[in-house]
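Visitor: Prediction below, plus the sequence it came from.
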Amino acid sequence: MAAELIEIVPGNPDMRKIKQVVECLMDGGIIIYPTDTVYSMGCNSYHNKAVEKLCKIKGIKPNQNKFSIVCHDLSDIATYAKVSNEAFRTMKQYLPGPYTFILPSTNELPKLLQTSRKTIGIRVPDHMIPQTLIKELGRPIITTSVKYDDIREYPNEIEVIYEENMYLADIIIDGGWCGIVPSTIVDCTDPDHFEVIREGLGEFQ
């Protein structure tokens, strides 16, 4: 069955449509949604079958995933990651925004997301649609790129995204234009030294 395309206005999300997407996430569905950087693919981080399905779509084994999770705000982060005082101060300065912070994971992280690296990427995008979805769901959602090769740029046109993913996702949210530049990734696993491992939309100093 082809994915349902749902248009949601970022500045004033229709809560009826938000609840429809949340029900899909609760049932283990895969969604594509806008962020403050690029369109992302994700699922309920606590639904094992959904995580397994997402891994299959991306062609990876669950224990080798490099997924990040999207949290509603900074208050959620300490549940899933070990945050040093310096990391918290830094994240408070930059979030919400176009950044992914890599942190040591806690045991509260869903088992399928725990890897031998014992780290997790944390996102708090400055975008009302994912923020509202997570608030209504009550738990993080996974974020991973809808880009499938290293040559083509990140897709932004919703028509292209739908055509290429209509049989992979259950719901595709048309949230308008996002962008084609991904988040900046900052490794904070060493509390004494933060390292930018991918320069993206956000400037980090």
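Guide: Cool, got the structure.
Visitor: From now on I want contacts and neighbour counts done on CA atoms only, so please keep to that.
Guide: Fine.
Visitor: centroid residue for this protein?
Guide: Geometric centre of the chain, nearest residue: residue 143, 2.3 Å, by C-alpha atoms, centre = their mean.
Visitor: before we go on, here's another structure to hold up against the first:
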Amino acid sequence: MICSKSDDIEKIVEILKNGGTSIVPTDTVYGFSGVVDLRDRKSFKTDDRIRKIKGREESKPLIQLIANPEDIYSYTDSPIPEKIMRLWPGALTVIVPVKINSPLKDYCPTVAFRCPGDEWLRRVIDGCGAPLYSTSVNRSGSPVLETFYEIRKEFETEVDILVDDGDKKGSLPSTLVMLEDKEIKVLRQGSVRID
């Protein structure tokens, strides 16, 4: 199914809440997305489906998108520096240790979160009631696809829904940081500048 950002957001949310995989525009590039099933990871396995489509190794974790900056505290006890929180919503991904009693602890000890700058996408995440996995749209090892035509041609039959928001030529990825002992370590400098 193909739709645009101007279509009824509830259709997209319904597909995602029922375990569907999607390609959606973000504040950086297009991304493969699916709901992080906080109740029972075995029921949806959207992360496994995305990895299979992309051809990505199982050990490499996927970013998780959240609807609001403060939502990160549902999943981590680590204090986030105000310098970082001020940059959200935006194209900044933060790796933090996961709470011991969080359902995400079953995934891995640390998770990369982003509160995207795209308001439409934050409304989708909020409607799903859980974070969304996100990873760039490309086959693993190949360049990120920048035009909707290329994306549709390559992946239309492999996902449940594609959301058209035009081309994303020249878009930079998110800046990726890790918080270690209150220090901010920049792992990838993207569109958000961290000094």
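Guide: Nice, thanks for sending it over. None of these values were measured; they are calculated from a predicted model.
Visitor: Name all residues that make contact with the nearest residue to the residue nearest to the centre of structure 1 once chain neighbours are set aside.
Guide: In space, and not counting its chain neighbours, residue 143 of structure 1 is closest to residue 42: 4.9 Å by C-alpha to C-alpha, 6 or more residues apart in numbering. By C-alpha atoms under 8 Å, 6 or more residues apart in numbering, residue 42 of structure 1 lies in contact with 30-33, 54, 141-144.
Visitor: go again using 10 Å as the cut-off
Guide: Residues counted as contacts of residue 42 of structure 1 (C-alpha atoms under 10 Å, 6 or more residues apart in numbering) are 25, 29-33, 50-51, 54, 67-70, 140-146, 169.
Visitor: for residue 16 of structure 2, same thing?
Guide: 10, 22, 33-36, 44, 46, 124-125, 127-128, 132, 160-161.
Visitor: repeat for residue 205 of structure 1
Guide: 90, 194-196.
Visitor: For ChimeraX, write the select line for the buried members of these.
Guide: Here is the ChimeraX command that selects the buried residues among those (16 or more other C-alpha atoms under 10 Å):
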select :90,194,196
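Visitor: nearest to residue 97 of structure 1, of the contacts of residue 205 of structure 1?
Guide: Nearest to residue 97 of structure 1 among these, counting by C-alpha to C-alpha, is residue 90 at 12.1 Å.
Visitor: Kindly confirm my reading that the closest one is in a helix.
Guide: Yes. Applying DSSP: H, G, I helix; E, B strand; the rest coil, one finds residue 90 of structure 1 inside a helix.
Visitor: Give the aligned equivalent of it in structure 2.
Guide: Aligned counterpart of residue 90 of structure 1 in structure 2: residue 83 (TM-score structural alignment).
Visitor: wait, residue 68 of structure 2 sits on residue 124?
Guide: No. Residue 68 of structure 2 is beyond contact range of residue 124, at 11.6 Å (criterion: C-alpha atoms under 10 Å).
Visitor: So which of those two has more stuff around it?
Guide: residue 124 (22 against 16; other C-alpha atoms under 10 Å).
Visitor: Could you report the neighbour count for residue 161 of structure 2?
Guide: Look at residue 161 of structure 2: counted by other C-alpha under 10 Å, it has 22 neighbours.
Visitor: what about the strands in structure 1?
Guide: Ranges of strands in structure 1, per DSSP state E, are 4-7, 31-33, 40-42, 68-70, 99-104, 119-123, 141-145, 171-174, 184-190, 193-198.
Visitor: Off-centre distance for the third one?
Guide: The chain centre lies 6 Å from the centre of strand 40-42 of structure 1; the measure is C-alpha atoms, centre = their mean, to the nearest Å.
Visitor: In structure 2, which residues correspond to it?
Guide: Counting by TM-score structural alignment, strand 40-42 of structure 1 falls onto residues 31-33 of structure 2.
Visitor: Would you mind getting the average deviation of the matching stretch from structure 1?
Guide: Mean deviation of stretch 31-33 of structure 2 from its aligned counterpart in structure 1 after superposition (mean C-alpha distance after the TM-score superposition for structure 1): 0.6 Å.
Visitor: got the contact list for the aligned partner of residue 13 of structure 2 in structure 1?
Guide: Matched to structure 1 by TM-score structural alignment, residue 13 of structure 2 sits across from residue 22. By C-alpha under 10 Å, 6+ apart, the contact list for residue 22 of structure 1 reads 16, 28-29, 31, 43-44, 132-138.
Visitor: So which of the residues you listed wins on neighbours?
Guide: Highest count within the contacts of residue 22 of structure 1 by other C-alpha under 10 Å belongs to residue 43, 29 neighbours.
Visitor: what residues are up against the residue nearest to residue 86 of structure 1 when sequence neighbours are not counted?
Guide: Leaving aside its chain neighbours, residue 86 of structure 1 sits nearest to residue 191 (6.9 Å; criterion: C-alpha to C-alpha, 6+ apart). Residues near residue 191 of structure 1 by C-alpha under 10 Å, 6+ apart: 83-87, 103.
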